[in-house]
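# structural data only, the sequence is not supplied:
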């Protein structure tokens, strides 16, 4: 049997009358005349199929059907009020869910401070954090499985996505401590020409891979990549074993491995760019708040 739909206006009128037990006072509370109130109650009683109030001269009381309906009616109205409040909060960016993709190396720089600041400002927002490299982040944004990405070396042009620079940082040479160049404080890129390289696969982040290899070609050689690893932690672990050297963002220095040395490179003008990325159309209302938290995060590196 199909359940009758109960209009919220009728439920509201019913609850007010059940609390006042007086048609005149209930009509005044609702801001309507008494006849329209009586019509609302009669329509509701028709839908229920039973009288909800016992009407006697000078006295109004709830029937057994009315007493049964009252808790459910109150719950329905409270649920609606809560839902409207939650919708307003979500629409204003004060509540809801924000799905964030991030490059693993950002856990060593901006991410901890960013999340701490954002959660302090917006405790009602649920954060879903997913670690992923640049290419999967771009795909996830287009597929709407994340709302914002924090990625390295964003594409120069993209008609669907917007980008804002979060930070820039220099590159460092990653060497086994047994490597002859580890004794130097600064390593010139061309000095790495004869060493095998350990790098992230190009497929997981083409712009960053190309940025690193361009540092080498600019120094007069093509890097001989003999090992790949998807995460920088693994790159450093492979370097520690002596399988090769690498060039990496400077934040990688926070990965502590006894057998790995990090050295500044010369020339030191090359920098890697980290950007926030989100869909240009229909962005989450929470994104401006996350960007504001980035602006005020003291752990940020320099922008631009």
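Yep, it's here. Just so we're clear, the structure is a prediction, and the values are computed from it rather than from any experiment.
# please count neighbours and contacts with C-alpha atoms only from this point.
OK.
# mind listing what's buried along the longest strand along the chain?
In the chain, assigned by DSSP state E, the strand with the most residues is strand 161-176. Burial within strand 161-176, assessed by neighbour count using 16 or more other C-alpha atoms under 10 Å, is assigned to 161-163, 165-176.
# residue 218: which of these is nearest?
Residue 218 lies nearest to residue 171 out of the buried residues of strand 161-176, by C-alpha to C-alpha, at 14.3 Å.
# so which bits of the one helix or strand residue 46 maps to are buried?
In the assignment (DSSP states H and E), residue 46 maps to helix 34-48. Residues 34, 37-38, 40-42, 44-45, 48 are the ones in helix 34-48 that count as buried (16+ other C-alpha under 10 Å).
# swap in stretch 214-228?
Under 16+ other C-alpha under 10 Å, the buried positions of stretch 214-228 are 214-216, 219, 221, 223, 225, 227.
# alongside the first one, take a look at this:
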């Protein structure tokens, strides 16, 4: 049916974007063309292949079975084309890396790696949340991103664990537990978890609360660490969690206490498209693995540490 067909990459790219968005208008906007222009490209591709790739209805568009089978190879085709174009350029563009993070900013780890290498050409971005980072990766807007990966990972992406960060509890000197040299997570069950946004959008904090029986929480906007901690200090029962190596702002009454038995670990992964990508991506991964070994970033002992998903270490 499709022997001898030379696929037009513009048509294939239109199909992939429409398949990811399941919305012709958004896909057309991403390509900076009209919706009519996008529809024509997909119609021509379907004509070449001799089959429908989308099922259109009043409720929108859905992939046909053939469309679902075609999507993976279509992505690979575009990735190969992008690599071919990069190979003939005299200079590679910078590796576009998203460093999204709420209070657990991966910028610290990336800065440490970049300082060691001194040779990686990086262009940084700041996503809104992990789903937006995943969408940017799939659209080709960025080459790599950071996030705490928890199933299911979007189709078309892969990841590598690069850092496990021990987490401390942060509270005010008026908190009943403020004088303790160390705390077990379960000792916080009668306190109020203060979060930078809605708890149902912060998977790590939500699972921490569920695991250790913390019933009460309150939330405020994420306007930076100083503002966040100042609001936490306004209620003596509040506490939050921060990576152990984050220096606290100079706020009177704020203190950090280690969590033990178990110590919560925040798992950062580097994400990228499973079809490969930018030639500097391998260098970045190698640099992270070197730094992880030097600083023991990937140590995990289930007898003493807590991860929401133990398989995240594999």
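Cool, the structure landed. Just so it is clear, the structure is predicted and the values come from calculations on it, not from any experiment.
# sorry, back to before: give the aligned range of the helix holding residue 46 of structure 1 in structure 2.
Per TM-score structural alignment, helix 34-48 of structure 1 has no counterpart in structure 2.
# now stretch 96-103 of structure 1
Against structure 2, stretch 96-103 of structure 1 falls on residues 93-100 (TM-score structural alignment).
# what residues does the matching stretch touch?
For stretch 93-100 of structure 2, the external contacting residues (C-alpha atoms under 8 Å, 6 or more residues apart in numbering) are 105-107, 120-130, 133, 142-147, 278, 280-281.
# one more: stretch 191-205 of structure 2?
So stretch 191-205 of structure 2 is in contact with 102-103, 206, 209, 214-222, 228, 232, 237-240, 266, 308, going by C-alpha under 8 Å, 6+ apart.
# if you look at the residues you listed, which of them are in strands?
Using DSSP E, the contacts of stretch 191-205 of structure 2 in strands are 216-219, 238-240, 266.
# from the residues you listed, which single one is nearest residue 47 of structure 2?
residue 266 (49.2 Å).
# map the closest one onto structure 1.
By TM-score structural alignment, residue 266 of structure 2 lines up with residue 272.
# just checking, that match touches residue 170?
Yes - using C-alpha atoms under 8 Å, residue 272 of structure 1 is in contact with residue 170, at 6.2 Å.
# okay, and the common contacts of these two?
Contacts common to residue 272 of structure 1 and residue 170, judged by C-alpha under 8 Å, 6+ apart, are residue 249.
# quick one: what's aligned to residue 187 of structure 2 in structure 1?
Residue 187 of structure 2 maps onto residue 191 in structure 1, by TM-score structural alignment.
# gap between its match and residue 263 of structure 1?
12 Å (C-alpha to C-alpha, to the nearest Å).
# who's more crowded, the two?
residue 263 (22 against 13; other C-alpha atoms under 10 Å).
# can I assume the more buried one sits in a helix?
No - assessed with DSSP: H, G, I helix; E, B strand; the rest coil, residue 263 of structure 1 is strand; it does not lie in a helix.
# now for the buried residues of stretch 214-228 of structure 1: which two are most distant?
Applying C-alpha to C-alpha across the buried residues of stretch 214-228 of structure 1, the maximum distance is between 219 and 227, 21.0 Å.
# surely residue 190 of structure 1 and residue 217 touch.
No - the pair residue 190 of structure 1 / residue 217 is not scored as a contact, 9.0 Å apart, by C-alpha under 8 Å.
# which helix is the longest one in structure 2?
Looking across structure 2 with DSSP state H, the single longest helix is helix 65-88.
# hmm, who's touching it?
By C-alpha under 8 Å, 6+ apart, helix 65-88 of structure 2 touches 9, 12-13, 16, 19, 51-54, 92, 156, 275-278.
# out of the buried residues of stretch 214-228 of structure 1, which are inside helices?
214-216.
# would you list these in JSON lines and tack on distance to residue 59 of structure 1?
Listed next are these as JSON lines, based on distance: C-alpha to C-alpha, whole Å:
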{"residue": "214", "distance to residue 59 of structure 1": "89"}
{"residue": "215", "distance to residue 59 of structure 1": "90"}
{"residue": "216", "distance to residue 59 of structure 1": "92"}
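# between the residues you listed, which is nearest residue 15 of structure 1?
residue 214 (72.3 Å).
# need the counterpart of that closest one in structure 2.
Match for residue 214 of structure 1 (TM-score structural alignment): residue 207.
# so what corresponds to residue 230 of structure 2 in structure 1?
Under TM-score structural alignment, residue 230 of structure 2 pairs with residue 237 in structure 1.
# who's in contact with the residue positioned nearest the centre of structure 2?
Nearest to the mean C-alpha position of structure 2, counting by C-alpha atoms, centre = their mean, stands residue 147 at 2.9 Å. The neighbours of residue 147 of structure 2, taking C-alpha under 8 Å, 6+ apart as the test, are 100-101, 130, 268-271.
# do the same with residue 276 of structure 2
Contacts of residue 276 of structure 2 (C-alpha under 8 Å, 6+ apart): residue 79.
# now swap in residue 104 of structure 2 and tell me
Residue 104 of structure 2 touches 242-243, counting by C-alpha under 8 Å, 6+ apart.
# now do residue 249 of structure 2 against residue 101 of structure 2, distance only.
Distance from residue 249 of structure 2 to residue 101 of structure 2, by C-alpha to C-alpha: 18 Å.
# of those two, who's got more company?
residue 101 (18 against 13).
# now, which of the buried residues of strand 161-176 of structure 1 sits nearest residue 293 of structure 1?
Nearest to residue 293 of structure 1 among the buried residues of strand 161-176 of structure 1, with distances taken as C-alpha to C-alpha, is residue 166, at 10.8 Å.
# one step back: distance between the longest helix of structure 2 and the chain's centre?
Chain-centre distance of helix 65-88 of structure 2: 23 Å, with C-alpha atoms, centre = their mean, to the nearest Å.
# mean deviation, the helix or strand just after it versus structure 1?
Counting by DSSP H and E, the next helix or strand C-terminal to helix 65-88 of structure 2 is strand 95-98. When structure 1 is superposed, strand 95-98 of structure 2 averages 0.8 Å from its matched positions, counting by mean C-alpha distance after the TM-score superposition for structure 1.
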